[in-house]
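Visitor: Quick one: sequence and predicted model below, then my questions.
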Amino acid sequence: MDGKFRYSMNYQLRQQVEQMEQDKTARATPSAAESAVRTFMPEIKDERQQFKVVYPLDYVYLVALPAGLSGQTSCVQIADYWANNRPAPEEYFPDFPRENISHDTVRRLLMLIDPQQFASFYSRLVTPLLDKMASRIVAVDGQAVRASKNPQAASGRYLLCFWDTENGIALGQKLIGPKGNEITYAAEMVKDFDLAGCVVTADALNTQKEFARELVDAGGDCCLAVKGNQKHLYLDIQMAFADVTETRGKLWGSKCTLAHGRIGHRSVCVLPASVLAQDHLDDWGGLEEGCIVRATTSCENKKSGDASQLDRFFISTLRWDHPFVADQAARAVRRHWGIENELHCVLDVDFYQDRTQCKNANYINNRILLNKFGIAVLNKLQQKETEKTGKDAMSKRRSMHKLHAVPSALKALSEVYAEVIHA
């Protein structure tokens, strides 16, 4: 009557009914993340008597995986997450258990799963998320879970991890036994991963001949720190760099401003490994065509003028005749710290890993893999956010806070796994 266009009442009602039908269909359709879990769950073998099972393993992990995105990976947290968010999975799955799970049951199930089976399950979840980019840097290092002390491990149980620094994903881990050590486990774990084309970095503890040989056989390169535990090699490398000149080696350098009023300068000098004695070249696989590296970090205090300098030495199978070998070596040396800053620090600060008080090996192994799965998905979400907005992504703590509820966590998992499922 006033000359303004209006939708009829019947049209508006039809639109509302259609929207309700769409919402109902969306709720009844499992997300990409749920489809992924369904696809990968057969890796987990349930040893329980099936006619007595109240809480199927696939549903327990369907809840535990989204809970891990917000750092809720303790038994009590997973049980509370189940109770607080049960209506959401009940909409997707008619046979979802109607009873709340207890934290004792969660703990028992985490202890029941064989670590090798759970590691295989974890690998199948994260492998599709890996971007097969050229020259990936994989850092190898161990970390102690401080609260898991026992007579055999006074500083806590120790886990050795292979960390893909470019993708921000832990490829896998191994819980070191009371009578084991990093040296033997590192060489064994090389066979578990596809490291072809990767540059694997490690600290001096893992600079071992067998480890280097396994990496070369796997089709990868290495850049290994050398210190006093390889005494003769260490001294020979120092002597080789004692009279180095700019025309003899390949150089790389950069200047940067550090925290606390300091100015830092990093430089890398690379020499052909052929300057070493033939005995060293014979002992270390792939080194004959490789190089030796000196990484120098100097620091100057802007106020006091005090200066300090630190030299670190490495052996590498990166080919000396490559035109950008100095840049490759500098990148490998620098990116090794990604395992400390982007994995170990996040586990301790955001996932409270040092508070994991448990003596059972299966539990601690499986619980920490849940943490690392959460980090892998969070890193992928940050990467997608940066690509979409062109700005720095929000911090992990803020992302974890936003993923506390099941719908938002499942939506995030669906976003990460959408391309995998559709492929």
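Guide: Noted; the coordinates are in hand.
Visitor: rest of the way, CA atoms for contacts and neighbours
Guide: Noted.
Visitor: Wasn't A196 part of a helix?
Guide: No - using DSSP: H, G, I helix; E, B strand; the rest coil, the assignment for A196 is coil, not a helix.
Visitor: Determine the longest helix present in the chain.
Guide: Using DSSP state H, we find that the single longest helix of the chain is helix 361-389.
Visitor: Which SSE is immediately downstream of that helix?
Guide: Per DSSP states H and E, the first helix or strand lying C-terminal to helix 361-389 is helix 396-402.
Visitor: Report the inter-axis angle for the following helix or strand past that following helix versus helix 361-389.
Guide: The first helix or strand that comes after helix 396-402 along the chain, using DSSP H and E, is helix 406-422. In terms of direction (axes from the mean of the first three to the mean of the last three CA atoms, to 10 degrees), helix 406-422 departs from helix 361-389 by 80 degrees.
Visitor: Tell me which other helices or strands helix 406-422 touches.
Guide: helix 32-40, helix 57-69, helix 361-389 (3 or more CA pairs under 8 Å, 6 or more residues apart in numbering; DSSP states H and E).
Visitor: thought F351 was touching N371?
Guide: Yes - at 6.9 Å, F351 and N371 qualify as touching, with contact defined as CA atoms under 8 Å.
Visitor: Figure out which of the helices and strands packed on helix 406-422 is closest to R107.
Guide: helix 361-389 (7.3 Å; CA to CA).
Visitor: second one coming, line it up with the first:
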Amino acid sequence: MSLGQVRTEEKSNEITAIPRLLEALDVSGCVVTIDAMGCQTDIAETIIEEGADYVLALKDNQKGLRASVEAIFDRLVESDHEAHSPHKHVTGGHDRVETRRCWTVDVDEKGLVDQTGWVKLKSICLVEYEKFEDGERSVERRYFISSLEPNPEKLLEATRRHWHIENRMHWVLDVAFREDDSRIRMGNAAQNMSAVRRLALGLLEQEESLSVGTKNKRLRAGWDHDYLEKILRQI
């Protein structure tokens, strides 16, 4: 379910839009997860001011911090230190096995990480994603910083939920609604249509009387007015 959106101004990007969206929503008591674009000191500060915690993906837009965190976890994983053993989650089926391992470190531990500018930064996190599919193995490592305590189980769950929402929503909007093919550009039309698509997606996913995908539910609503009315009555 999509709870809100703000328009990215011309010659701007998500960095300026994210704080406006956070201020428009009630995120108090929540854990806010954002991709690397949102890994900015002022965004972290806004999240804390709004009464929430943050888990922010760390990539090369924060090169110094990323290099420091990566070096810490390289040593940690190589040493296999018992005090920092990872939490593991395994899923699989149909010749595919996915394993996620999460290591966390307290940023105050031996002053390992420069916390300058990062409000209430408490932990750094490594999530290793290992996949076996059709006999092939792949491994990907992702790094995060967080205001949460260094609890690997909780941080792994936060990152898993983020990927699930991000991948599922974007994939369905592209496949079922062909959002990426849209050429709507004039005025506020693109923003308005984006809101309508997300509202429609939420309604279609809540309707569970048909055991079919979102695309087929949408087609059914187009030719069956009774089914369309059933969906709209959820509002």
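Guide: The structure has been received and is ready for your questions. Note that the structure is a prediction, hence the values are computed from the model and not measured.
Visitor: before we move on, the earlier item: turn the helices and strands packed on helix 406-422 of structure 1 into TSV, including mean neighbour count and distance to R248 of structure 1.
Guide: Shown next, in TSV, are these (neighbours: other CA atoms under 10 Å; distance: least, CA to CA, whole Å):
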stretch	mean neighbour count	distance to R248 of structure 1
helix 32-40	18	53
helix 57-69	23	51
helix 361-389	20	41
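Visitor: The ones you listed into CSV, with extra columns for distance to T207 of structure 1?
Guide: Formatted as CSV, those follow (distance: least, CA to CA, whole Å):
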stretch, distance to T207 of structure 1
helix 32-40, 35
helix 57-69, 34
helix 361-389, 25
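Visitor: In contact with the aligned partner of D53 of structure 2 in structure 1, which residues?
Guide: In structure 1, D53 of structure 2 lines up with D221, judged by TM-score structural alignment. Going by CA atoms under 8 Å, 6 or more residues apart in numbering, D221 of structure 1 touches G197, C198, V199, V200, L215, S316, T317, L318.
Visitor: now with 6 Å?
Guide: By CA atoms under 6 Å, 6 or more residues apart in numbering, the contact set of D221 of structure 1 is V199, T317.
Visitor: mind checking how far it is from V275 of structure 1?
Guide: 20 Å (CA to CA, to the nearest Å).
Visitor: What about A28 of structure 1, how many residues nearby?
Guide: 14 (other CA atoms under 10 Å).
Visitor: Please give the element, helix or strand, for the nearest residue to K88 of structure 2 once chain neighbours are set aside.
Guide: Leaving aside its chain neighbours, K88 of structure 2 sits nearest to R101 (4.4 Å; criterion: CA to CA, 6 or more residues apart in numbering). Secondary structure assigned from DSSP H and E places R101 of structure 2 in strand 96-106.
Visitor: mean shift of that strand relative to structure 1?
Guide: Compared with structure 1 after the fit, strand 96-106 of structure 2 shows a mean deviation of 1.8 Å (mean CA distance after the TM-score superposition for structure 1).
Visitor: And the contacts of that strand?
Guide: For strand 96-106 of structure 2, contacts defined as CA under 6 Å, 6+ apart pick out 86-92, 122-133, 150, 152, 156.
Visitor: residue in structure 2 matching D350 of structure 1?
Guide: Mapped onto structure 2 by TM-score structural alignment, D350 of structure 1 lines up with A176.
Visitor: Would you quantify the distance from the residue nearest to that match when sequence neighbours are not counted to R185 of structure 2?
Guide: Among residues not flanking A176 of structure 2 along the chain, K215 sits closest, at 4.5 Å (CA to CA, 6+ apart). Applying CA to CA, the value for K215 of structure 2 to R185 of structure 2 is 24 Å.
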